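Enquirer: below is the structure, and that's it, no one-letter string:
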């Protein structure tokens, strides 16, 4: 894995989401990958993109690092638009995977990006204790289960997941960003080295 696409999927909101935290993770990832001999391309969804260029980047990359804040239990709305515009071009999947002639072919298996991987890196305001907790807000779901729509979007085009990173309680006031960036880099090391 030597070619990586880093996608900044942040959406700016003046009062609560200016993007500094997301950019800190993007900067640390960029430094990590450069130091370890990766070729890097970047996309900052909010700053605009050309659909065909994004399709090319997904085909070029061995791995996609997808950095985003969770807004209302999902990706920011501009990210859904990004998926709709780039993944519906027909370049990343042949069809939905099913076949009239071969009943063993299953829905969601027609992705053309097989052999490539992705990593989610997520910023959350909710505490980590809400996951894997039957009494928690997410009704016992794990972090990855709570982000199933994003995982399934990538799976549909053939990508395979790497270990997810997440930071929690970002508005609580006691976030130790340096400590979290060390944990993030440990996850990068585990996934990529």
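Expert: Nice, thanks for sending it over. Worth saying up front: this structure is predicted, and the values here are computed from it rather than measured. Residues are numbered from 1 along each chain as shown.
Enquirer: can we go C-alpha only for contacts and neighbour counts from here?
Expert: Noted.
Enquirer: which residues of this structure fall in helices?
Expert: 20-35, 51-60, 77-87, 143-146, 148-156, 177-192 (DSSP state H).
Enquirer: adding distance to residue 1 and mean neighbour count, write those out as TSV.
Expert: Below are the helices of the chain laid out as TSV (distance: least, Cα to Cα, whole Å; neighbours: other Cα atoms under 10 Å):
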stretch	distance to residue 1	mean neighbour count
helix 20-35	11	16
helix 51-60	11	16
helix 77-87	22	16
helix 143-146	23	16
helix 148-156	17	17
helix 177-192	7	15
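Enquirer: output those helices in TSV; the columns should cover distance to residue 103.
Expert: Formatted as TSV, the helices of the chain follow (distance: least, Cα to Cα, whole Å):
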stretch	distance to residue 103
helix 20-35	42
helix 51-60	29
helix 77-87	25
helix 143-146	28
helix 148-156	18
helix 177-192	35
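Enquirer: comparison target, given below:
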């Protein structure tokens, strides 16, 4: 059984209800079943949580999946608080031992003190920005991808734990111009991505 830990970082705030992040989490729950060869745990950052229990979920998991909307080019504040609290509790408790440096070489090997070698993570993000804002010359993000730009620090954060990245997926234009057809198309795209990342890849490795 593959052990999957899903973190729903969609936050209830102002005009945002985190609806599509709930949809993605529900798709996870329909996909990561025992019949498909998975064990699943889920955390919703809008609900109360115990830091020690969250650390245990990280240490338990083979793969951590993060879902969150991008707010002002970063994580929502409750998800950032969750990360701050849980990662601090995970120090020398299975997530990371130190920042990796030794007193004899203080300038070298920063970020190599993670304890989660062999485990993986995947991230999805949701945006009001259209995909073209990242790809067209002269548009806002200067042709810099989500992963190389806004999420660069997020990916290094997970590397600090020694987690290996599984290619994620990003969903655009989900506020100003969203339609039900778009939601349905994105949902299908996400399920195909899960199939390719978690079932087809395992069959390929086994063959």
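Expert: Looks like it arrived, so ask away. On a predicted model such as this, the values are computed, not experimentally measured, just so you know.
Enquirer: TM-score for the pair, please.
Expert: The TM-score (TM-score structural alignment, normalised by the length of structure 1) is 0.93; 192 aligned residues with a Cα RMSD of 1.7 Å.
Enquirer: sorry, back to before: and of the helices of structure 1, who's closest to residue 5 of structure 1?
Expert: For residue 5 of structure 1, the closest of the helices of structure 1 is helix 51-60, at 6.9 Å, according to Cα to Cα.
Enquirer: one step back: of all the helices of structure 1, which one is nearest residue 134 of structure 1?
Expert: helix 143-146 (12.9 Å).
Enquirer: just checking, what packs against the closest one?
Expert: Contact partners of helix 143-146 of structure 1 among helices and strands, from 3 or more Cα pairs under 8 Å, 6 or more residues apart in numbering; DSSP states H and E: none.
Enquirer: can you give me the neighbour number for the counterpart of residue 113 of structure 1 in structure 2?
Expert: In structure 2, the residue matched to residue 113 of structure 1 (TM-score structural alignment) is residue 116. Counted by other Cα atoms under 10 Å, the residues lying close to residue 116 of structure 2 total 22.
Enquirer: so who does the closest residue in space to residue 116 of structure 2 that isn't next to it in sequence touch?
Expert: Spatial nearest neighbour of residue 116 of structure 2, chain neighbours left out: residue 162 (5.2 Å); criterion: Cα to Cα, 6 or more residues apart in numbering. For residue 162 of structure 2, the contacting residues are 112-119, by Cα atoms under 8 Å, 6 or more residues apart in numbering.
Enquirer: ok, residue 111 of structure 1 next?
Expert: 92-97, 155-159.
Enquirer: repeat that for 7 Å
Expert: 92-94, 156-158 (Cα atoms under 7 Å, 6 or more residues apart in numbering).
Enquirer: for those, give me TSV that also has distance to residue 129 of structure 1.
Expert: Below are the contacts of residue 111 of structure 1 laid out as TSV (distance: Cα to Cα, whole Å):
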residue	distance to residue 129 of structure 1
92	36
93	37
94	40
156	30
157	32
158	31
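Enquirer: now do the residue nearest to the spatial centre of structure 1 against residue 118 of structure 1, distance only.
Expert: Geometric centre of structure 1, nearest residue: residue 66, 2.8 Å, by Cα atoms, centre = their mean. To residue 118 of structure 1, residue 66 of structure 1 is 7 Å away according to Cα to Cα, to the nearest Å.
Enquirer: I'd say the match of residue 113 of structure 1 and residue 160 touch.
Expert: No: contact status for residue 116 of structure 2 versus residue 160: not in contact, 9.2 Å apart, counting by Cα atoms under 7 Å.
Enquirer: joint contacts of those two?
Expert: Joint contacts of residue 116 of structure 2 and residue 160 (Cα under 7 Å, 6+ apart) do not exist.
Enquirer: quick check: residue 163 of structure 1 vs residue 119 of structure 1, distance?
Expert: For residue 163 of structure 1, the distance to residue 119 of structure 1 - Cα to Cα - is 6 Å.
Enquirer: who has more neighbours, these two?
Expert: residue 119 (24 against 13).
Enquirer: wait, isn't that one in contact with residue 164?
Expert: Yes: the criterion here is Cα under 7 Å, and residue 119 of structure 1 meets it with residue 164 at 5.8 Å.
Enquirer: nearest to residue 73 of structure 1 among the contacts of residue 111 of structure 1?
Expert: Nearest to residue 73 of structure 1 among the contacts of residue 111 of structure 1: residue 156, at 20.4 Å, using Cα to Cα.
Enquirer: so who does that closest one touch?
Expert: Residue 156 of structure 1 makes contact with 108-109, 111, according to Cα under 7 Å, 6+ apart.
Enquirer: for residue 180 of structure 1, see how far away it is.
Expert: In terms of Cα to Cα, residue 156 of structure 1 sits 31 Å off from residue 180 of structure 1.
Enquirer: residue in structure 1 matching the residue nearest to residue 116 of structure 2?
Expert: Match for residue 162 of structure 2 (TM-score structural alignment): residue 158.
Enquirer: now residue 29 of structure 2
Expert: In structure 1, residue 29 of structure 2 lands on residue 30 (TM-score structural alignment).
Enquirer: residues near the residue lying closest to its match once chain neighbours are set aside, how many?
Expert: Closest residue to residue 30 of structure 1 apart from its sequence neighbours, by Cα to Cα, 6+ apart: residue 40 at 7.5 Å. For residue 40 of structure 1, the neighbour count with other Cα under 10 Å is 16.
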